[in-house]
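Undergrad: Following is a predicted model, sequence given first.
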Amino acid sequence: MAPEQARGHDADKRADIWAFGAVVYEMLTGQQLFAGPTVSDSLAAVLTREPDLGRVPAEFRKLVRLCLIKDAKQRLRDIGDARIVLADGAAAPPAAPAARSRIPWILAGACAVAALVSGFFLWRATRPVLHPLMRFSVDLGPDAIRGPHLTAAISPDGTRLVFPVRTGNGSSLLATRLLDQPKPDILSGTEGAIDPFFSPDGQWIGFFADQYMKKISVHGGAALTLSPAPAAPRGGAWSEDGYIIANLDNNHLERVPEAGGKPEPLPAKPEQHGERTWRWPQILPGGSVLFTGALGAGVGGGYEEGNIEVLSLRTGKLTVVQHGGYFGRYLPSGHLVFVHQGTLFAVPFSLADLKTRGTPVPVLYDVSAAVGQGAGQLDFSSAPDGPGTFAYLSGQAVGGAVPLSWIDAAGKTQTLVITTTAATTPRISPDGRLVALTTGGNIVVYDPKRDARTPLTFDGLRNIGPVWTPDGKHLIYASKAARMSSGGSAPMDPDSRKSCSPQRKP
């Protein structure tokens, strides 16, 4: 936290410069800046103690010092100037032989910002100390559109992007764009595709469309069907061993051969660990899988209070590595990044013992995300021994607080209730006193007069579309659950209709 924030004053982008400097200091020295036994001690240190820059490599000392000036008026004003400061530092003769740099991709990202379509940014850096950071701008073209969960994926070598575009007839397809080429190439056969991801060699693109998981060559050709994905899939990750780990049914992670075939269950399931959904996987070095686990949107704290977890594919052991956040990603720099409250956080992370080191630090305040699905609009290239590229869609998190409004006959609008996730299919009771709606996969009845919400389902298993009976005493709705939650226990089909009775006080 910058000194002006600690004093309760208004903060601007210069507070972000301060946070950047603090993160860079910790990454270069391995020590947390202004650490204290309590939050109060840390804040006092921020206000009174000058940082000891003696352990910072000489070529980065000027940059860190300019970022950590307590007077915001004297602080580095724009992060783009960091590149110039680094260039000056690199030109100076080092005091000792240069060691291999531990500069992580977070530093790369904060220093190299370039606008793409709709605020899409690319960050690029090189790991050796004396290599300059590269700043560049790429135009994805006027037809590029925002994806519902993930907009763009970047190839493992950092040379190619894949993203959705709108065609002349109104349909959407995937397009690929080499970063050193002026125009994208449209991939025919990818109509309606969402959430693309690359194969480890960068030659294939996996995606979801028409209730199937498919793949297509980056050079085009026929799209090949790999597996059914019947119920709102949530992400895939392609492993080196020829399998894809994917969420195909909105809840579970399964393994599918890259050539296609029957999905195989992983050695554990979310319901075995008190959760409803595991989604947005990433294959880690060593064969484990990192993902977001949660009860679901609108249940408890939703994905904002979700877990970043690691599952061993060999033993089935589950490890929670971070509570509070979603869309975790491990970076080759040895850091875990995740999204929380519209902010990208980073924390050092050890693959050896699956533990974080220190306190997560905010590094980006404008990362777009789909809160209701636990998705972050970001991706990175993994090249650990060469240039690395981090890409993200700037903007605000969407799918958070959503107002439900009442419009009277005169057109006057009154906000009735604000839900933490999207509220859909509102239905007014026959007597006009109650409103039934779907939010977070559950049915909720709202009483405007009492400003009271009564949940009728609690499992978040896609309970949708409530309809009042004519007497207003029951609701009928669709659900994926296999049995009735009230008033009986007869077996039901996955998309059957269910009945329940809302309790109502006079």
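TA: Yep, that arrived.
Undergrad: Could you use CA atoms for every contact and neighbour count after this?
TA: OK.
Undergrad: Tell me how far Ala294 lies from Phe208.
TA: 22 Å (Cα to Cα, to the nearest Å).
Undergrad: Quick one: distance of whichever strand or helix holds Leu336 to the chain centre.
TA: Assigned by DSSP states H and E, Leu336 belongs to strand 335-340. Centre-to-centre, strand 335-340 and its host chain are 8 Å apart (Cα atoms, centre = their mean, to the nearest Å).
Undergrad: same question, stretch 439-452
TA: 28 Å.
Undergrad: Next one: the residue most central in space within the chain from Ile476, what distance?
TA: Nearest to the geometric centre of the chain sits Gly376, at 2.0 Å (Cα atoms, centre = their mean). Distance, Gly376 to Ile476, by Cα to Cα: 34 Å.
Undergrad: related to what we said a few turns ago, who are the neighbours of the strand holding Leu336, in terms of helices and strands?
TA: strand 326-331, strand 343-350 (3 or more Cα pairs under 8 Å, 6 or more residues apart in numbering; DSSP states H and E).
Undergrad: Next, count neighbours for Gln377.
TA: 25 (other Cα atoms under 10 Å).
Undergrad: residues in contact with the closest residue to Lys183 other than its chain neighbours?
TA: Among residues not flanking Lys183 along the chain, Arg177 sits closest, at 6.5 Å (Cα to Cα, 6 or more residues apart in numbering). For Arg177, the contacting residues are 140, 160-162, 183-185, by Cα atoms under 8 Å, 6 or more residues apart in numbering.
Undergrad: Compare those and tell me which is most surrounded.
TA: Val162 (26 neighbours).
Undergrad: What are the contacting residues of the host helix or strand of it?
TA: Per DSSP H and E: Val162 is located in strand 160-166. With Cα under 8 Å, 6+ apart as the contact definition, strand 160-166 has outside contacts at 143-147, 151-155, 172-179, 193-194, 196.
Undergrad: Now do Trp280 against Gly440, distance only.
TA: Counting by Cα to Cα - Trp280 and Gly440 are separated by 18 Å.
Undergrad: tell me the secondary structure for Gly21?
TA: The local conformation at Gly21, judged by DSSP: H, G, I helix; E, B strand; the rest coil, is helix.
Undergrad: what about it, how many neighbours?
TA: Neighbour tally, Gly21, other Cα under 10 Å: 23.
Undergrad: C-terminal to the strand holding Val162, what's the next element?
TA: According to DSSP H and E, the helix or strand after strand 160-166 is strand 172-178.
Undergrad: was I right about Glu258 contacting Gly242?
TA: Yes: shown here, Glu258 and Gly242 form a contact pair, counting by Cα atoms under 8 Å, at 5.4 Å.
Undergrad: one more structure, for comparison:
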Amino acid sequence: MAVTLPAGIKVTRGPGHYSPSVALSPDGRTLVIAGTGPEGQRLYQRPLDRLQITPIAGTEGASSPFFSPDGTWLGFFADGRIRRMPAAGGAAVDVAKIEEFLTGASWGPDDQIVFTYGINAPLSVVRAAGGDARPLISRNEGEPGHSHPEILPDGRTVLFQSGARIHALDIRSGRRAELVTGTAPHYTDGQLIYARGSVLLAVPFDPGSFKVTGPGVPLVEGVAHEADVSHYAISRSGVLAYLPGATAQSLALVNGGGSERSLLDELQTFENPRFSPDGARLAVAAGRRLGEPTDIWIHDLRTGAGSRLTFDGGRAPVWTPDGASITFSKLDNLRGIYTRRVDGRGDAEQVVALNTFHWLVGWTPDTRTLVYGLIESANGNETRSSIMALTGGRSRRIVGPGSVWGGRLSPDGRLLAYYTLESGLFQVYLTTFPNAGGRWLISEDRGRDPSWGRDDTQLYYRSGDRLMAARIDTTAGVRVISRRLVLTPFSPPLYDDYHVHPDGQTLAVVRPREESDREVAVVLDWLDGISRGSRR
């Protein structure tokens, strides 16, 4: 069966929403969906024995729904807080404030909520009644952040994701084991359910021995999957709900008149497109197949030819000012920032080794300073990130530490645009560079992912599902003269997945190739699809 949201409402997904947008009550009788429409986002519920779907009062701005084990409480994320409310309706109360986006939450039988947030944070826990959150475990050196926790019915075993692998943790003893390669774990009826790309699989799992037995059995294909989020939910009674959708993406050029053409159609995934300084080429992190690590590719806009620059991983490309080289990030066992010539001569050279999550901002016009961002610490309910400047082999902090993200240098290198979550909403700010001598709010209502136009008088940014442009006067400090709508709907799948051409008229945009944005599929008795011989 399919559950359809009201006209004009789409399932909430994409940047800022890094946990599933659907939840099922433990008895499988009620489906909750996070939806976004003209008036913002909120939660909707549909009893599966009825036809009507209705908005849930008191959930304005909410996403990431989850239930208590007995189904009497509904948890969600809104306004920078984990909140809970009676599932039958009533007032919502705060459980915990967190500094970044939620990447998963699970309510245990002992009324503790295990949750994850941000990019580099460990598993954290807070009492459902509210109070101070604390880290449940520490991350190992160089380990990716934790996400998508699932507390098992025994109350002591937690499944979670770290990178592209699923782990199990015994809360009481601290015992930990890696189980399978995959994302977004769930557990029911002796089965570990997980995703690989857009496919859900099941494998028998014994919490006592911390072992899986047998190979993964495919259950469902075509589940919407993005940024390690698989939009599905399961109930202990044997109901599966998921958002259908392909994960393949396209890279498109969009001009001021609205016409567009696709690039590099032979590739399946794209991230962080960047035009060369002269606008003749486009660099992008891309993958040939779904679920594979990205490499850096270059598309020549004059000839239409595409070429691969790296062969052992690469992400977040930025050009050197002379257009002769590309600097990029690696997050594998050789973590750090590297540079390689675009003509392919020579090997990539490491610029700086970094053992934590990081991203590229860009080079100053004189190529003396590389600006980048990184997460400095993540504990309890707080992530502290900064934007750094690397000059002559030494790094210094420009902005932060705090909830600081993104970053774009103006074409003349005098201004730095970035965004923060310190107010509970993402907002875009400008500061002077290199000394951060002031700070000016650019976005209105909300904003993220800034990108400069042809000079320092035009700054583009995302605001919800809209692309906005702020006209800026910098003759005396910084003043926003006007803001205008450039494009809507505008919903690239990840952060910084668009770039403005140096001419200020053309955009490079990453988009899903297919998307089912209003319907959620519901499958009853889906465990019958697993052979009885593989079940425990």
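TA: All right, it came through fine. Just so it is clear, the structure is predicted and the values come from calculations on it, not from any experiment.
Undergrad: The contacts of strand 160-166 of structure 1, buried ones only, as a ChimeraX selection?
TA: A single ChimeraX command selects the buried members of these (16 or more other Cα atoms under 10 Å):
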select :144,145,146,147,151,152,153,154,155,172,173,174,175,176,177,178,179,193,194,196
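Undergrad: Can you tell me the closest non-neighbouring residue to Pro185 of structure 2?
TA: Tyr194 is the one closest to Pro185 of structure 2 (Cα to Cα, 6+ apart), at 4.5 Å.
Undergrad: And that neighbour, what's its match in structure 1?
TA: Here Tyr194 of structure 2 is matched to Phe338 in structure 1, going by TM-score structural alignment.
Undergrad: go on, Phe66 of structure 2?
TA: So Phe66 of structure 2 corresponds to Phe197, using TM-score structural alignment.
Undergrad: Point me to the helix or strand that includes that match.
TA: strand 194-198.
Undergrad: with structure 2 superposed, average distance for the helix or strand following that strand?
TA: The helix or strand immediately downstream of strand 194-198 of structure 1 is strand 204-209, counting by DSSP H and E. Here the mean offset of strand 204-209 of structure 1 against structure 2 after fitting is 1.7 Å, by mean Cα distance after the TM-score superposition for structure 1.
Undergrad: surely Ile398 of structure 2 meets Pro434?
TA: Yes: taking contacts as Cα under 8 Å, Ile398 of structure 2 lies within contact range of Pro434: 7.1 Å.
Undergrad: Between those two, which is the more surrounded one?
TA: Ile398 (21 against 17).
Undergrad: Against Leu415 of structure 2, how distant is that one?
TA: From Ile398 of structure 2 to Leu415 of structure 2 the distance is 12 Å (Cα to Cα).
Undergrad: Overlap in contacts, those two.
TA: Contacts common to Ile398 of structure 2 and Leu415, judged by Cα under 8 Å, 6+ apart, are Pro434.
Undergrad: For the counterpart of Tyr44 of structure 2 in structure 1, which residues are in contact?
TA: Counting by TM-score structural alignment, Tyr44 of structure 2 corresponds to Ala175 in structure 1. Taking Cα under 8 Å, 6+ apart, we find Ala175 of structure 1 in contact with 162-165, 184-187.
Undergrad: Including distance to Thr29 of structure 1, could these go into CSV?
TA: Shown next, in CSV, are the contacts of Ala175 of structure 1 (distance: Cα to Cα, whole Å):
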residue, distance to Thr29 of structure 1
Val162, 36
Phe163, 38
Pro164, 41
Val165, 43
Pro184, 42
Asp185, 44
Ile186, 46
Leu187, 46
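Undergrad: which of those lies closest to Leu354 of structure 1?
TA: Distance to Leu354 of structure 1 across the contacts of Ala175 of structure 1 (Cα to Cα) is lowest for Val162, with 30.9 Å.
Undergrad: quick one: what's aligned to that closest one in structure 2?
TA: In structure 2, Val162 of structure 1 lands on Val32 (TM-score structural alignment).
Undergrad: if we can go back for a sec, could you give the number of residues near the residue nearest to the match of Tyr44 of structure 2 when sequence neighbours are not counted?
TA: Counting by Cα to Cα, 6+ apart, Ile186 is the residue found nearest to Ala175 of structure 1 once chain neighbours are left out, at 4.3 Å. By other Cα under 10 Å, the residues close to Ile186 of structure 1 number 20.
Undergrad: which residue in structure 2 lines up with Ile186 of structure 1?
TA: Aligned partner of Ile186 of structure 1 by TM-score structural alignment: Pro55.
Undergrad: Enumerate every residue touching that match.
TA: Pro55 of structure 2 touches 42-45, counting by Cα under 8 Å, 6+ apart.
Undergrad: returning to that earlier point: from Ser40 of structure 1, how far out is the match of Tyr194 of structure 2?
TA: For Phe338 of structure 1 relative to Ser40 of structure 1 (Cα to Cα), the value is 25 Å.
Undergrad: Same check on Gly460 of structure 1?
TA: In terms of Cα to Cα, Gly460 of structure 1 sits 39 Å off from Ser40 of structure 1.
Undergrad: And those two? Which one has more around it.
TA: Higher neighbour count among Gly460 of structure 1 and Ser40: Gly460, with 22 against 11, using other Cα under 10 Å.
Undergrad: That one - nearest residue in space that isn't next to it in sequence?
TA: Of all residues not flanking Gly460 of structure 1 in the chain, Gly441 sits nearest, at 4.3 Å (Cα to Cα, 6+ apart).
Undergrad: Keep only the contacts of Arg177 of structure 1 that stay in contact in structure 2.
TA: Contacts from the contacts of Arg177 of structure 1 that recur in structure 2, judged by both residues aligned by TM-score structural alignment, their matches' Cα atoms under 8 Å, are 160-162, 183-185.
Undergrad: could the residues you listed go into CSV alongside distance to Lys13 of structure 1?
TA: Formatted as CSV, the kept ones among the contacts of Arg177 of structure 1 follow (distance: Cα to Cα, whole Å):
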residue, distance to Lys13 of structure 1
Arg160, 31
Leu161, 29
Val162, 31
Lys183, 34
Pro184, 34
Asp185, 37
